[in-house]
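1. dropping the sequence and predicted coords here.
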Amino acid sequence: METQINDVNIQIATVNGTGSQSANLILMRSIFNMGVPVAAKNLFPSNIAGLPTWYTIRAHHKGYQSNQQALDMLVVMNPNTVYDDIRGLRSGGILIYDTDMKIDHALREDLINYGVPFSTLVNQATDNVKLKKKVINMLYVGVIAELLNIEDAAIQQAVRKQFGSKASVVDLNAGAIQVGRDWAAANLKKVDPFVLESIPGATDNKILIEGNTAAALGALMGGCTFLSWYPITPSSSVCESLIGYFNRFRVKPDGQVNFAAIQAEDEIAAIGMVLGAGWAGARAMTATSGPGISLMAELAGYGYYTEIPGVIFNIQRMGPSTGLPTRTSQGDLSFTYGLSHGDTEHLVLLPASMQECYEMGAQAFDLAERFQTPVFVLSDLDLGMNTWMSDPFDYPEQTDLDRGKVLDAAALEQVADYGRYADVDGDGIPYRTLPGTHSDKAPYFTRGSGHDAKARYSEKSSDWKTGIDRLKRKFDTARAHVPAPVIHVGNGAVDFAMLAFGSTDAAMEEALDLLKDRGLEPDYMRLRALPCHEMVEEFISAHARIYVVEQNRDGQMCRLLSAEYPALAPRLRPVLHYDGTFVDAIGISQAILSHEAIKEPVHA
């Protein structure tokens, strides 16, 4: 049996609310600490406790961050799902199970079965009855550590990271891990090929972080001082993290607070407060998910038409309706892009990594003020709530904020005839004033009803068309200012290309490697924003077929691109993933091969 080094996919099947998350994070961080690139995916229920949860840790020497459907190792700790879990394990995989569950009749001969008396063994870790339910999870950390050769020092570092200065808690959990490790060393004969070995430099200067935390850091660095929100999965941790950063970095030594954070009564109130703060000159934001976006539609249109800056983070989940609150999706793209009734278009940023969650979290505020409009940052549950490995972020000592076209009293003195909605420069972007500006020219009436270039009420068709056409012109100006697409250039030997956006990019990176192994090296474009940059049309025009890979049922990006470039629409082919699970490279690769009539399967 050939040893398989630094390439293993581990899943732990447990019950939500039993404390397994701490054990899983310790296991994941232990692998990272010993220098092996790692990624984690958490599939959890939307209730508080009691239902099944599956946590997957992928360690791979190439640093792949995407999901992999096939499991190499499965730990079953949930008696309610144990039979389905075992049936789903690939042939040749490792099964670690609690012998006290009495499931010998369900074991498969084509698996490597390691039975461990977890329920009995936990008595060696603690005699506290209340703690046993949680401490038992640390035992499988120790068993896996022994089987995969995870270094003790890496584990100790991870335990201290998880529990901080709580010495007694650190000792209890580290001791439980050691109990599991010692038992495995004495009682299990290793017959599987998997082992982990330190890779010098592979995780040096890397961080582990969730996208919602990265987005909150970006908002902080982008100058955000106002947050209004209503809790909803999976966006709540954006706001919770930002409030934590506010309290650390927006409070002066004398105790003066330089921020406002308000939990609103609903999402309608939340975006209303954002627009009020943005109108007053603050950098303001909210965060929500699909159901909240639905409620925000009318005020999003108000912000678009009255030209008030604000930032809305949409951490997408599976819809429609309540849907699957803890499953990921890219299904809000079309709705968000044109959110509101009438002719409405919004700037939409599409981060694909922790770095971009951070960078676009800051950039959104510049764009909102430069173009005087609500800006949406479209993330998803996979990016937002899972742990990703990333390069550390750049924290500039001083940030130059782009406030856009703002006229102060001195500037107004140089203006002969100020009109709030006049297109002075021909780019569709008017000049604005802020409340409190000491000039008779500064005040204007902000109204969502028809108005002319001077913000006066008007129902004249000519005024309406002039205003709507100017907004379109402003939107077109933004094409050159939103983040440009990123292009991976293939070898030019195939006439098709691939296009994706957002969290799909992690699977695309691996899918391109799998296709390369088959002799196919297509070009690949990753969209980073809407409206589309001019590079997008050029890219589509250069290829006979474009496979648009996205995580929704209706091929929403494919439809948007078809509407944007109707002459090129026949070249666009959707490749879709929409069951709520995390998209994987093999599924993408096999879909491309099927479309290209190449029948041999792809294996990781």
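-> Great, that's in hand.
2. switch to C-alpha atoms for all contacts and neighbour counts from now on
-> OK.
3. am I right that residue 418 is in a strand?
-> No. Judged by DSSP: H, G, I helix; E, B strand; the rest coil, residue 418 forms no part of a strand; its state is coil.
4. give me the residues contacting the one helix or strand residue 525 maps to.
-> Of the helices and strands defined by DSSP states H and E, residue 525 is found in strand 523-527. Contacts with strand 523-527, where a contact means Cα atoms under 8 Å, 6 or more residues apart in numbering, come from 350, 484-492, 496-502, 505, 539.
5. now with 7 Å?
-> 485-490, 497-501 (Cα atoms under 7 Å, 6 or more residues apart in numbering).
6. any idea how far residue 226 is from the closest residue to residue 227 other than its chain neighbours?
-> For residue 227, the nearest residue in space outside its immediate sequence neighbours is residue 261; the separation is 4.7 Å by Cα to Cα, 6 or more residues apart in numbering. Plainly put, residue 261 is 6 Å away from residue 226 if you go by Cα to Cα, to the nearest Å.
7. joint contacts of these two?
-> If you check residue 261 and residue 226 against Cα under 7 Å, 6+ apart, no residue is contacted by both.
8. in terms of neighbours, single out the busier of the two.
-> Counted by other Cα atoms under 10 Å, residue 261 and residue 226 do not tie: residue 226 has more neighbours, with 22 against 18.
9. quick check: that one touching residue 258?
-> No. No contact is recorded between residue 226 and residue 258 when judged using Cα atoms under 7 Å, the distance being 9.1 Å.
10. name the next helix or strand downstream of the strand holding residue 525, please.
-> In the C-terminal direction, the helix or strand that comes right after strand 523-527 (DSSP H and E) is strand 529-530.
11. now do the buried residues in the helix or strand just after that following strand.
-> Downstream of strand 529-530, the next assigned helix or strand under DSSP H and E is helix 534-541. Taking 16 or more other Cα atoms under 10 Å as the neighbour-count basis, helix 534-541 is seen to contain the buried residues 535-536, 539-540.
12. give the next helix or strand downstream of helix 534-541.
-> Next along the chain after helix 534-541, taking DSSP H and E as the criterion, comes strand 545-550.
13. and the angle from that next one to helix 534-541?
-> With axes from the mean of the first three to the mean of the last three Cα atoms, to 10 degrees as the criterion, the two stretches strand 545-550 and helix 534-541 enclose an angle of 130 degrees.
14. take the one below as the second:
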Amino acid sequence: KMPPKQKSYVANMVYVGALAWLIDIPLANLEEALSVQFGGRQKLVDINMPLIKQSYDWAKENLPKQNRFKVEKMNKTDGLIMMTGNEAAALGAIYGGVSFVSWYPITPSTGIVDNLLKYLPKLRKDKDGNPSYAVVQAEDELAAAGMIIGAGWAGARSMTATSGPGISLMAEFTGLAYVAEIPTVIWDVQRVGPSTGLPTRTAQCDVAFVYTLGHGDTNNPVLLPSSIEEAFEFGYKALDLADQLQSPVFVLSDLDLGMNNWMGHPFEYPKEDIKRGKVLDAQELTEVENYGRYKDIDGDGIPYRTIPGNSNPKSAWFARGVGHDEYAVYSEDPEVFAATMARKARKFNTARSLLPEAEVKLNKKAELGIIAYGTTRYAIEEAIDLLKAQGLELSFLRLKALPVDKKLVRDFIESHKNNYVIELNRDGQVFRILQNEFPDLTSKLASIAHIDGMPLMATWVKEQILEDQA
């Protein structure tokens, strides 16, 4: 008994109740689903649920079960969480101690800062309950880069989030941070370029760009997350690495990971303390003779720095983007400049031991290997299973960072007759990086590069490898 107009809205519940009987869906689960569908509005649940129950009871008396189909409760998502890569990145940065963020909105990275603004007020307050962070929307990406570099110079843990066009505008300031050795983190949620490109499609086309971003001989550490767990992990590790290496650190996500919902395991609170790297306080500085901001005391290319506010008179130094000596004094001396560039190269090599290690799934039967990174991992893992069903065995190395661990990657390449470097860009950017790293192994490397704005497909990977092997 209900008003005639209402019947047309709830008539489909008759079907739901009968179907629930036929395939064993518990009524309690249906009521829960209705509550979710109607946003917890119990009045709407109470209108629909009696009709489902009546239909269920009628079907139970009049419709004998003559099929073998039924719904069984599953627990494959038990204990898992669901969120976007952008949200995971924001949470990771917060747990890594980020205290200054500057940005300019751009698809598909906007969600990172949206989530920072969502969670920072809850998670980052001082003992008096006041905000212990600042988030600034700049007038453009160039200004945002300048702000995070200034904050990094002042000792804050700083970051921005952008995509390809924004990275183009940040190139000049990134070069300044490289030369002055100022820590900061830049998230690049990649989309299809060049220029405006395809703003709402995914790609891996910024790798080579950010790896050497800046004119001259410039190298930047790059992290390559493939999941929400790694987006969270790299969210805090990137801040550690920036401080440890006194360098801009790029995290290359993509639209697929950043904007889509993914299932993953609950995040773990970082087990290690925050790593600020080589920072001298006033007392430590008194024990250092002849302090120089850019001296390579330990031989790893990483100098010791001081942060503004240090009361020791020796702590002051001039941050500059022009040539300088070990004491941060302006210099155009050729030998001094060459020594500075050689030290930066040593520092970049030191980064290899600090960055996340590649994941290797070695198949002892395989003569072929696949090298890839980021969200292509899922299609590649499926493609490996498809190829195995056709009698072709493969190993898989997934890069998590650049520069690579030379020994680990060299061992993998050498242990296979041929290695396919698979990526979502036109020119095979990581393929070319590996060629440069291992010029003696280029005959063992082959590029499979593809870009159409869509996520990688396992069947396409399978077909490309089978065609090459034919």
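-> In hand now; what should we look at? Not measured: the values here are computed from a predicted model.
15. related to what we said a few turns ago, matching the residue nearest to residue 227 of structure 1 against structure 2, which residue comes up?
-> In the superposition onto structure 2, residue 261 of structure 1 corresponds to residue 135 when matched by TM-score structural alignment.
16. now do residue 520 of structure 1
-> Across the alignment, which pairs residues by TM-score structural alignment, residue 520 of structure 1 is matched by residue 392 of structure 2.
17. and residue 461 of structure 1, by the same measure?
-> Following TM-score structural alignment, the counterpart assigned to residue 461 of structure 1 within structure 2 is residue 334.
18. residue 553 of structure 1 too?
-> So residue 553 of structure 1 corresponds to residue 426, using TM-score structural alignment.
19. thinking that match is in contact with residue 448, fair?
-> No. With contact defined as Cα under 7 Å, residue 426 of structure 2 does not reach residue 448; the gap is 9.1 Å.
20. more neighbours: those two, which one.
-> Under the neighbour definition other Cα under 10 Å, residue 426 of structure 2 and residue 448 were set side by side, and residue 448 has more, 20 against 14.
21. residues in contact with that one?
-> Going by Cα under 7 Å, 6+ apart, the list of residues near residue 448 of structure 2 reads 420-423.
22. the closest residue to residue 302 of structure 1 other than its chain neighbours: what secondary structure?
-> Spatial nearest neighbour of residue 302 of structure 1, excluding adjacent residues (Cα to Cα, 6+ apart): residue 448 at 5.7 Å. Assigned state for residue 448 of structure 1: coil (three-state reduction, three-state DSSP).
23. so what's the residue count around residue 150 of structure 2?
-> What residue 150 of structure 2 shows, counting by other Cα under 10 Å, is a neighbour count of 17.
24. cool, and residue 160 of structure 1?
-> 18.
25. what does the one 10 residues further on give?
-> For residue 170 of structure 1, the neighbour count with other Cα under 10 Å is 19.
26. mind listing the strands in the stretch 301-450 of structure 1 by residue range?
-> Taking DSSP state E, counting those that start in this stretch as the criterion, the stretch 301-450 of structure 1 contains strands spanning 310-316, 347-349, 374-380, 387-390.
27. what does residue 462 of structure 2 align to in structure 1?
-> For residue 462 of structure 2, the aligned residue in structure 1 is residue 589 (criterion: TM-score structural alignment).
28. scratch that, residue 412 of structure 2
-> Under the alignment defined by TM-score structural alignment, residue 412 of structure 2 corresponds to residue 539 in structure 1.
29. residue 138 of structure 2 contacts residue 144, doesn't it?
-> Yes. Taking Cα under 7 Å as the definition, residue 138 of structure 2 is a contact partner of residue 144 at 5.3 Å.
30. among the two, which residue is more densely surrounded?
-> residue 144 (26 against 17).
31. residues contacting that one?
-> Shown in contact with residue 144 of structure 2 (Cα under 7 Å, 6+ apart): 102-104, 138.
32. switch to 10 Å and redo it
-> With contacts defined as Cα atoms under 10 Å, 6 or more residues apart in numbering, residue 144 of structure 2 is in contact with 101-104, 136-138, 150, 159-162, 166, 169-170, 173.
33. and it, how far from residue 234 of structure 2?
-> In this structure, residue 144 of structure 2 and residue 234 of structure 2 are separated by 21 Å, where distance is defined by Cα to Cα.
34. ok, now residue 156 of structure 2?
-> Computed with Cα to Cα, the distance linking residue 156 of structure 2 and residue 234 of structure 2 is 18 Å.
35. from the centre of structure 1, point out the most distant residue.
-> With Cα atoms, centre = their mean as the measure, structure 1 has its most outlying C-alpha, relative to the mean C-alpha position, at residue 416: 47.8 Å.
36. hey, what's in contact with both of residue 226 and residue 258 of structure 1?
-> Joint contacts of residue 226 of structure 1 and residue 258 (Cα under 10 Å, 6+ apart) are residue 246.
37. before we move on, back to that, residue in structure 2 paired with the residue farthest from the centre of structure 1?
-> In structure 2, the residue matched to residue 416 of structure 1 (TM-score structural alignment) is residue 289.
38. which residues touch that match?
-> Applying Cα under 10 Å, 6+ apart, we find residue 289 of structure 2 in contact with residue 314.
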